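*Asks:* curious how this folds, go ahead:
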Amino acid sequence: MLKLDGVTKVYRIGAFGGQTMTAVDEAGFEIKPGEVVSLIGESGSGKSTIGKMVLRLLPPTSGTISIDGRDVRQMGKRDYYRKVQGVFQDPFSSYNPVFKADRVFAMIREVYFKGVPDKEWTAKIEAALDAVRLSPGAVLNKFPHQLSGGQLQRLLIARALLLDIEYLVADEIISMLDASTRIDVLNLLADLKQRGLGVLFITHDLALGNYISERTVVLHKGRIVEYGPTDAVFEQPEHAYTRKLLASVPQLHTKWEDAS
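*Replies:* Got it, this is the predicted structure:
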């Protein structure tokens, strides 16, 4: 499993770095294969910082992140990224607009699959695209502006699947997509979960977390205030902050005037 144990991130701030700010304070939870864990909290709560530490884009100040009991700092980044990949909020920012979108596959090939024959590589790409419900003819050899946000997000997930990853960090991956595309991406994650992929689903949206995850982590000002099975967290929250979050979710049967 992928496990965080006492993970803390402290930033130095101020003109000369004389002050500190604790963005994440002794966070600990685990993600098992074939499981979606939602990391929920408001903006500035430390969610994305945790995601970046899991992806080794930021080093923890203290604590450990491990896979199957092995500290990830002992793993080479090449080996680590065969197991763990990330997809982020804005799909357009992940592409260079002057290159065709499927260049993201070529970059993976240069690092991990240099010796793979063209025919075998093409088959691998087609299989990855099929796994994310994309037709090769619809997305290959297209520039980013010719594709929708949902297509670009699924291309990035397909890129990760080329490496046969075990864990995916999905950081607000549907917040910039329209409603009809959101459900497609969520259902795609559910399919990947059935295939054994572990997913850290980072979101500020409680309804989405409830929809997709087996377990939920609620983060407030860098600290985990609630952690457990999603049903228990949503039906019987123990922390006041979690209850406040749940009470703030708009209800379909309630008009604004009635709620105010």
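*Asks:* drop to CA atoms for contacts and neighbour counts, all remaining ones
*Replies:* Fine.
*Asks:* was I right about Gly86 contacting Ile165?
*Replies:* No: using Cα atoms under 8 Å, Gly86 is not in contact with Ile165, being 10.2 Å away.
*Asks:* of these two, which one has the most company?
*Replies:* A direct count of neighbours by other Cα atoms under 10 Å for Gly86 and Ile165 places Gly86 higher, at 20 against 17.
*Asks:* that one: which element?
*Replies:* Assigned by DSSP states H and E, Gly86 belongs to strand 84-87.
*Asks:* just Thr216 next, same as before
*Replies:* Going by DSSP H and E, Thr216 is part of strand 215-220.
*Asks:* what's that strand in contact with?
*Replies:* For strand 215-220, contacts defined as Cα atoms under 8 Å, 6 or more residues apart in numbering pick out 29, 36-42, 45-47, 209, 224-230, 233, 241-242.
*Asks:* in helices, which of the residues you listed appear?
*Replies:* 47, 209, 230, 233, 241-242 (DSSP state H).
*Asks:* picking up where we left off before, what's next to the helix or strand just after the strand holding Gly86, contact-wise?
*Replies:* Using DSSP H and E, the next helix or strand after strand 84-87 towards the C-terminus is helix 103-112. Applying Cα under 8 Å, 6+ apart, the contact partners of helix 103-112 are 95, 125, 156, 159.
*Asks:* also stretch 125-145?
*Replies:* Under Cα under 8 Å, 6+ apart, the answer for stretch 125-145 is 92, 95-102, 105, 147, 151-152, 154-155, 157-159, 161-162, 188.
*Asks:* in it, what's buried?
*Replies:* Residues of stretch 125-145 classed as buried: 125-129, 131-134, 136, 139-140, 143-144 (neighbour count, 16 or more other Cα atoms under 10 Å).
*Asks:* on that earlier part again, filter the contacts of stretch 125-145 down to just the buried residues.
*Replies:* By 16+ other Cα under 10 Å, the contacts of stretch 125-145 give 92, 95, 100-102, 105, 151-152, 154-155, 157-159, 161-162, 188 as buried.
*Asks:* quick one more, to check against the first:
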Amino acid sequence: MSAQPRSDAEPRGGAEPLIEAKSLSRVFGHGANTVRAVDDVSFTLGRQEVVSIVGESGSGKSTLARLVLRLLDPTSGTLHLSGRDVTSLKGRDLQAYWRDVQAVFQDPFSSFNQFFTVRRLLNRSLRLAAAGSAERGETLMAQALEHVGLSADVLDKWPHQLSGGQRQRVMIARALMLQPRILVADEATSMLDASLRANILNVLADLRRDYDMTILFITHDIGQACYVSDRVLVMSQGKVVEQGPTDEVIFSPRHEYTQRLLADVPRLHENILD
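*Replies:* Next up is the predicted model:
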């Protein structure tokens, strides 16, 4: 069984999308070694919306995230932020974009400079935030840490002195200090145990509620996607094979690939209904 992606890929409420990707593609290699990591992908991301991109390793979801973050240039297609074409931003314009669009990645340990304390790590991010005075910077750091459930005591700790969950919370706080409009969470819970995963998912939900933040959540775990998302996009071999409101994708999957992902989470339907 195969199916075309659902047409209901619009942000909730019918408002103008915050992010709009049109026919994005990214090709690596040449000739016989060509790989279409992202192949003609279009989607929107609305204000205060959580959209999950789900797929197995190699599906293209993380490459798509890097295109949205402008860490990679697309081979073809366009990307718009609030109607503005941001596909080819460079220099200061790109830095300004990164204040609006921040990321939390898979491995919180490798995201740290191991020779920096948490305070120094966060201070470097404050340069991009243009926080102003040192006092203002300290306030931003304390507020961001408090929001992710950490005390200011962690500021003078080294990365190896923190647990995996604490390191990931610091990385979320680092992004939060810039007060971005969009947070891209790329497999942000995949290296954590079950209890820590749930904790980080709840932090992300709080950010949407308390900061009116829009979140693009990248995951191989369709169960996590169901927990946090308004809409789900399912990717396979670089293409979006299915997308739509979370409950429709979960309870009425059209594509065999989506059905297989759901079959790997046998209690998902019961857990949603409980």
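*Asks:* just give the TM-score of the two.
*Replies:* Superposed pair, TM-score by TM-score structural alignment, normalised by the length of the first structure: 0.91. Supporting alignment: 248 aligned residues with a Cα RMSD of 1.7 Å.
*Asks:* what range in the second structure matches the strand holding Thr216 of the first structure?
*Replies:* Matched against the second structure by TM-score structural alignment, strand 215-220 of the first structure falls on residues 231-236.
*Asks:* please, where are all the helices along the second structure?
*Replies:* Along the second structure, the stretches classed as helices by DSSP H are 61-68, 91-100, 118-129, 134-147, 164-176, 194-211, 222-228, 246-251, 256-263, 268-273.
*Asks:* show me the contacts for whatever residue of the first structure lines up with Arg119 of the second structure.
*Replies:* Aligned by TM-score structural alignment, Arg119 of the second structure pairs with Asp102 of the first structure. Shown in contact with Asp102 of the first structure (Cα under 8 Å, 6+ apart): 139-142, 155.
*Asks:* which one of the residues you listed sits closest to Ile202 of the first structure?
*Replies:* For the contacts of Asp102 of the first structure, the residue nearest Ile202 of the first structure by Cα to Cα is Leu155; the value is 19.1 Å.
*Asks:* trace Ala173 of the second structure over to the first structure, please.
*Replies:* Counting by TM-score structural alignment, the partner of Ala173 of the second structure is Ala158.
*Asks:* spatially nearest residue to that match, not counting backbone neighbours?
*Replies:* Distance criterion Cα to Cα, 6 or more residues apart in numbering; nearest residue to Ala158 of the first structure, sequence neighbours excluded, is Ala128 at 5.0 Å.
*Asks:* so the one you found versus Tyr80 of the first structure, what's the distance?
*Replies:* 20 Å (Cα to Cα, to the nearest Å).
*Asks:* same thing with Asp102 of the first structure?
*Replies:* Distance from Asp102 of the first structure to Tyr80 of the first structure, by Cα to Cα: 23 Å.
*Asks:* corresponding residue for Leu45 of the second structure in the first structure?
*Replies:* So, by TM-score structural alignment, Leu45 of the second structure is matched to Ile31.
*Asks:* leaving out the residues flanking it, which one is nearest to its match?
*Replies:* With Cα to Cα, 6+ apart as the criterion, Ile31 of the first structure has its nearest non-adjacent residue at 5.2 Å, and that residue is Leu2.
*Asks:* what's the one you found aligned with over in the second structure?
*Replies:* Alignment of Leu2 of the first structure against the second structure is given by TM-score structural alignment, with Ile19 as its counterpart.
*Asks:* wait, isn't that match in contact with His80?
*Replies:* Yes: between Ile19 of the second structure and His80 there is a contact at 5.7 Å, judged by Cα under 8 Å.
*Asks:* tell me which of those two has more neighbours.
*Replies:* Taking neighbours as other Cα under 10 Å, Ile19 of the second structure and His80 compare with Ile19 leading, 23 against 17.
*Asks:* tell me the contacts of the more buried one?
*Replies:* Counting by Cα under 8 Å, 6+ apart, Ile19 of the second structure has contacts 44-46, 79-83.
*Asks:* now which of the residues you listed would you call buried?
*Replies:* Among those, those buried by neighbour count (16+ other Cα under 10 Å) are 44-46, 79-81.
*Asks:* tell me the two of the residues you listed that are most distant?
*Replies:* The most widely separated members of those, counting by Cα to Cα, are Gly46 and Leu79 (13.8 Å).
*Asks:* most surrounded residue in the ones in helices among the contacts of strand 215-220 of the first structure?
*Replies:* Lys47 (28 neighbours).
*Asks:* now Lys24 of the second structure. Nearest residue, chain neighbours left out?
*Replies:* Just to correct that, residue 24 of the second structure is Leu rather than Lys. Using Cα to Cα, 6+ apart and skipping residues adjacent in sequence, the residue nearest Leu24 of the second structure is Gly77, 4.2 Å away.
*Asks:* same check on Val265 of the second structure?
*Replies:* Using Cα to Cα, 6+ apart and skipping the chain neighbours, the partner closest in space to Val265 of the second structure is Gly223 (6.9 Å).
*Asks:* how much space between the counterpart of Lys47 of the first structure in the second structure and Asn271 of the second structure?
*Replies:* Using TM-score structural alignment, the partner of Lys47 of the first structure in the second structure is Lys61. Distance, Lys61 of the second structure to Asn271 of the second structure, by Cα to Cα: 26 Å.
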